[in-house]
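Trainee: show me the folded form of this:
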Amino acid sequence: MKKILSIITLLYAFTACSQEKSKDKPKEAKSNTILLADPTIFYSNGLYYLYGTTSGDFPNGEGFQVYTSSDLRDWKGPVGAQNGLALKKGDSFGDKGFWAPQILSYKNKFYMIYTANENIAFATSDSPLGPFKNESKEPIIKTGNQIDPFIFIDEDGKKYLYHVRLTNGNRIFVAEINDDFQSIKAETLTECISGVLPWENTQNVNWPVTEGPTVLKHNGLYYMIYSANDFRNIDYAVGYATAKSPLGPWEKASESPIISRKNTKQNGIGHGDVFWDKDNKMNYVLHTHFNESAVSPRKAGIISIEFSGNKIVAKPESFSFLEVK
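Mentor: Predicted coordinates:
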């Protein structure tokens, strides 16, 4: 049983990917930088599609915006099928807290897996621009609270849902997901990672946060890239772990964090997704704090990463913000 926490602690934990609060917003003029948190980039037919938790003036209780670019430098948008939205409230599960989407292309359809109402759901579309709609307006997991979904499909066709369960901390779990993406195989539910290392909990809080998992496979080894600390902490950062099986056990990399304010000079940098560009180079799209004094609205950027042997290495000098031009 989850021990009873104070209201303050609950609010601290359950807002780890929270909606933006107007009191946090700076008064300074906006730039052209795209204001998205928990971003993901999906590449299809020569075009990059950028999605994320809405972090600017548009309420993130309304759905998901999408931006497009042909070169990762000049972005247009929001250009979603419904007033800039790829998915909007009413066509989907949930009515608040639309966070952390992921896009898949599977069997001639586009799938969006996302968080709403602190639960996880799937929507489909014929276009990356949407409209994405849910066939069933029910969450995939019907007990407890979970956020930050990521689907990994292995070479043998098995599908895995990595996600964060809100239980004595933001802890990363995995379970096999059925082929219809509507339910998990409950008997396979396994905890992967929790925040126990010093870099993962720099404020020594009672509710440690590990979240935003992305999983990939390289040379027969599974890699999980994840973020740690509360997103409002300037030490929010990115590390990784490896395993010989999608279900773990996971061994955290000794060189983590690989992306942090120490090597990028950006506060609150993390929670993104891996993508490969047109030249088949690996990148990580993520968010940062707005500036040194304000967390929100969070800004989207990209950084190059690569494999060096069996290690993942980031190139801090490659970091850049994403801008509408």
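Trainee: CA atoms for contacts and neighbours, from now on please.
Mentor: Noted.
Trainee: burial count for the spatially closest residue to Ser70 that is not a sequence neighbour?
Mentor: Once flanking residues are discounted, Ser70 sits nearest to Leu47: 4.9 Å by Cα to Cα, 6 or more residues apart in numbering. Leu47 has 15 neighbours, counted by other Cα atoms under 10 Å.
Trainee: surely Leu47 meets Arg73?
Mentor: No - using Cα atoms under 8 Å, Leu47 is not in contact with Arg73, being 11.9 Å away.
Trainee: ok, back up a step: for the residue nearest to Ser70, give me its contacts.
Mentor: 68-71 (Cα atoms under 8 Å, 6 or more residues apart in numbering).
Trainee: just the buried residues from those, in ChimeraX please.
Mentor: In ChimeraX, a selection of the buried entries from the contacts of Leu47 looks like this (16 or more other Cα atoms under 10 Å):
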select :68,69
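Trainee: hey, which helix is longest across the protein?
Mentor: helix 7-14 (DSSP state H).
Trainee: remind me what that helix packs against, helices and strands.
Mentor: The helices and strands touching helix 7-14, judged by 3 or more Cα pairs under 8 Å, 6 or more residues apart in numbering; DSSP states H and E, number zero.
Trainee: mind running it again at 10 Å?
Mentor: strand 159-166 (3 or more Cα pairs under 10 Å, 6 or more residues apart in numbering; DSSP states H and E).
Trainee: from the contact counts, what lies against the strand it packs on?
Mentor: helix 7-14, strand 119-125, strand 146-153, strand 170-176, strand 190-193, strand 210-218.
Trainee: the next helix or strand after the first one vs strand 146-153, what angle?
Mentor: By that I understand helix 7-14. Using DSSP states H and E, the helix or strand that directly follows helix 7-14 along the chain is strand 36-44. Between strand 36-44 and strand 146-153, the angle comes out at 20 degrees (axes from the mean of the first three to the mean of the last three Cα atoms, to 10 degrees).
Trainee: buried sites along strand 36-44?
Mentor: 36-43.
Trainee: again, but for stretch 267-278
Mentor: 267-275, 277-278.
Trainee: how far off centre is it?
Mentor: Relative to its parent chain, stretch 267-278 has a centroid offset of 9 Å by Cα atoms, centre = their mean, to the nearest Å.
Trainee: kindly check the end-to-end length of that stretch for me.
Mentor: 29 Å (Cα to Cα, to the nearest Å).
Trainee: burial count for Phe307?
Mentor: Going by other Cα under 10 Å, the residues that sit close to Phe307 add up to 11.
Trainee: one more, please, to line up against the first structure:
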Amino acid sequence: MRKAITLLLGAIALGNPLFAQKKLTSGNPIAQGWYADPEAVVFGKEYWIFPTYSDKYEKQVFFDAFSSKDLVNWKKHPKVLDSSNVKWANRAMWAPAIVKKDGKYFFFFAANDIQNNNEKGGIGVAVASKPGGPYKDYLGKPLIDKFYNGAQPIDQFVFHDKDGQYYIIYGGWQHCNIARLKSDFTGIEPFADGQTYKEITPKGYVEGPFMFIRNGKYYFMWSEGGWGSPDYSVAYAIADSPMGPWQRIGKILQSDPAIATSAGHHSVINVPGTDRWYIVYHRRPLTETAANNRVTCIDEMHFDDKGYILPVKITKEGVKEDKIK
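Mentor: Below you'll find the model as predicted:
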């Protein structure tokens, strides 16, 4: 009997999977490695996260992805897209946005960090037949490669409105534009008034736009501060239309000196058929000072009875299991 107990304890000590304790929360970060600007989406009964691979711009030329059936256990899908499949992109690929349409997966990204209209780069589109790729360049050129209304063509988010229209919302350098995407995502089409790019910049906006609908209201979120600074954070506004007008309400995600700094550039998950919400974002561990040393995390997001977003508590534990029914 004593020998059997000794063997049992030895198996547990060696990490035998038969005796491994079930993982109860995701933990933060959700994956090892430097990842930022996460785009979180639901495809079928799976959660997916598509982050920026955070490194020096010359090395930041590919994307990994992560999938989960329960928000707790995440599987890595390496190099779902890299610059070898996008001939015009040679550096600084970041901030994915992804949508499923007509059985295909469209992956929007920024590349080359262009500084003016004479440089080659901007916002591109890649396409694949499954969420884990491999993705290939869709247009053979950028979708948006110029500065309109002062907005650097980066940090794109694709918003599917309730009337079926797809919009691209994007912009760095403290300017945010919204534009109507053609139904096949091959270009931009004008609004009814003839305008192509409309500026919707709220007060405090820096970059990283995100939009969703809850209870008939449009929520617009963005990042403030400098991405390399401890003051990086997320604020939001509410309106009755994707055009706004957007009046800043306040911050809902920011540094916690006991947990991490530079919490920002996020996305949001709503579990289908529920009013459960999660915010997926990047932050910098307290042990790190290098700008690119960022990790992707997930925490709960809640609303009050008036529909305002409550300040998010960033955690080391992350979230509990939440499967899609």
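Trainee: on that earlier part again, tell me which of the helices and strands packed on strand 159-166 of structure 1 sits nearest to Ser31 of structure 1.
Mentor: strand 210-218 (26.3 Å; Cα to Cα).
Trainee: re earlier: take the contacts of Leu47 of structure 1 and write them to a markdown table, including distance to Asp230 of structure 1 and secondary structure.
Mentor: Shown next, in a markdown table, are the contacts of Leu47 of structure 1 (distance: Cα to Cα, whole Å; DSSP: H, G, I helix; E, B strand; the rest coil):
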| residue | distance to Asp230 of structure 1 | secondary structure |
| --- | --- | --- |
| Thr68 | 29 | strand |
| Ser69 | 30 | strand |
| Ser70 | 33 | coil |
| Asp71 | 32 | coil |
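Trainee: want to try JSON lines for the contacts of Leu47 of structure 1, with distance to Phe307 of structure 1 as columns?
Mentor: Listed next are the contacts of Leu47 of structure 1 as JSON lines, based on distance: Cα to Cα, whole Å:
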{"residue": "Thr68", "distance to Phe307 of structure 1": "27"}
{"residue": "Ser69", "distance to Phe307 of structure 1": "26"}
{"residue": "Ser70", "distance to Phe307 of structure 1": "25"}
{"residue": "Asp71", "distance to Phe307 of structure 1": "23"}
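Trainee: buried set for stretch 47-62 of structure 2?
Mentor: Quick answer for stretch 47-62 of structure 2 (16+ other Cα under 10 Å): 47-55, 57, 60-62.
Trainee: related to what we said a few turns ago, which one of the contacts of Leu47 of structure 1 is nearest His163 of structure 1?
Mentor: Nearest member of those to His163 of structure 1, counting by Cα to Cα, is Thr68, at 26.4 Å.
Trainee: how near is that closest one to Ala175 of structure 1?
Mentor: Separation of Thr68 of structure 1 from Ala175 of structure 1 (Cα to Cα): 32 Å.
Trainee: next: Pro139 of structure 1.
Mentor: For Pro139 of structure 1, the distance to Ala175 of structure 1 - Cα to Cα - is 15 Å.
Trainee: so which residue is dead centre in structure 2?
Mentor: Computing the C-alpha centroid of structure 2 and ranking residues by Cα atoms, centre = their mean puts Glu39 first, at 2.2 Å.
Trainee: hang on, it packs against Thr52?
Mentor: Yes - between Glu39 of structure 2 and Thr52 there is a contact under Cα atoms under 10 Å: 8.9 Å.
Trainee: OK, contacts around Ile259 of structure 1?
Mentor: 227, 236-239, 266, 269-270, 284, 303, 305, 313-316 (Cα atoms under 10 Å, 6 or more residues apart in numbering).
Trainee: re earlier: how about the residue nearest to the centre of structure 2: what's its closest non-neighbour residue?
Mentor: Phe50 (5.0 Å).
Trainee: for that neighbour, give me its contacts.
Mentor: 35-41, 63-67, 77, 80, 94-98, 107, 131-132, 296 are the contacts of Phe50 of structure 2 under Cα under 10 Å, 6+ apart.
Trainee: try Gly52 of structure 1
Mentor: Applying Cα under 10 Å, 6+ apart, the residues contacting Gly52 of structure 1 are 35-41, 60, 63-67, 98-102, 114, 272, 286-287, 300.
Trainee: ok, the residue nearest to it when sequence neighbours are not counted - contacts?
Mentor: Using Cα to Cα, 6+ apart and skipping the chain neighbours, the partner closest in space to Gly52 of structure 1 is Pro39 (4.0 Å). By Cα under 10 Å, 6+ apart, the contact list for Pro39 of structure 1 reads 50-54, 99-102, 212, 270-274, 284-287, 299-302.
Trainee: find me the equivalent region of the lengthiest strand in structure 2 in structure 1.
Mentor: Of all the segments of type strand in structure 2, defined by DSSP state E, the longest one is strand 260-270. Aligned by TM-score structural alignment, strand 260-270 of structure 2 corresponds to residues 266-276 of structure 1.
Trainee: for stretch 94-104 of structure 2, same thing?
Mentor: By TM-score structural alignment, stretch 94-104 of structure 2 lines up with residues 99-109 in structure 1.
Trainee: list the buried residues in the matching stretch.
Mentor: Within stretch 99-109 of structure 1, the residues scored as buried using 16+ other Cα under 10 Å are 99-105.
Trainee: how far off centre is whatever helix or strand Ile113 of structure 1 lives in?
Mentor: For Ile113 of structure 1, the host element (DSSP H and E) is strand 109-116. Relative to its chain's centre, strand 109-116 of structure 1 lies at 12 Å (Cα atoms, centre = their mean).
Trainee: return the mean post-superposition distance for that strand against structure 2.
Mentor: Compared with structure 2 after fitting, strand 109-116 of structure 1 deviates on average by 0.9 Å (mean Cα distance after the TM-score superposition for structure 1).
Trainee: what helices and strands are in contact with that strand?
Mentor: Against strand 109-116 of structure 1 (3+ Cα pairs under 10 Å, 6+ apart) you get strand 47-54, strand 99-106, strand 119-125, strand 146-153.
Trainee: and the third one with strand 109-116, angle?
Mentor: This means strand 119-125 of structure 1. Using the same axes, to 10 degrees: strand 119-125 of structure 1 against strand 109-116 is 150 degrees.
Trainee: how far off centre is strand 119-125 of structure 1?
Mentor: On Cα atoms, centre = their mean, the centre of strand 119-125 of structure 1 falls 14 Å from that of its chain.
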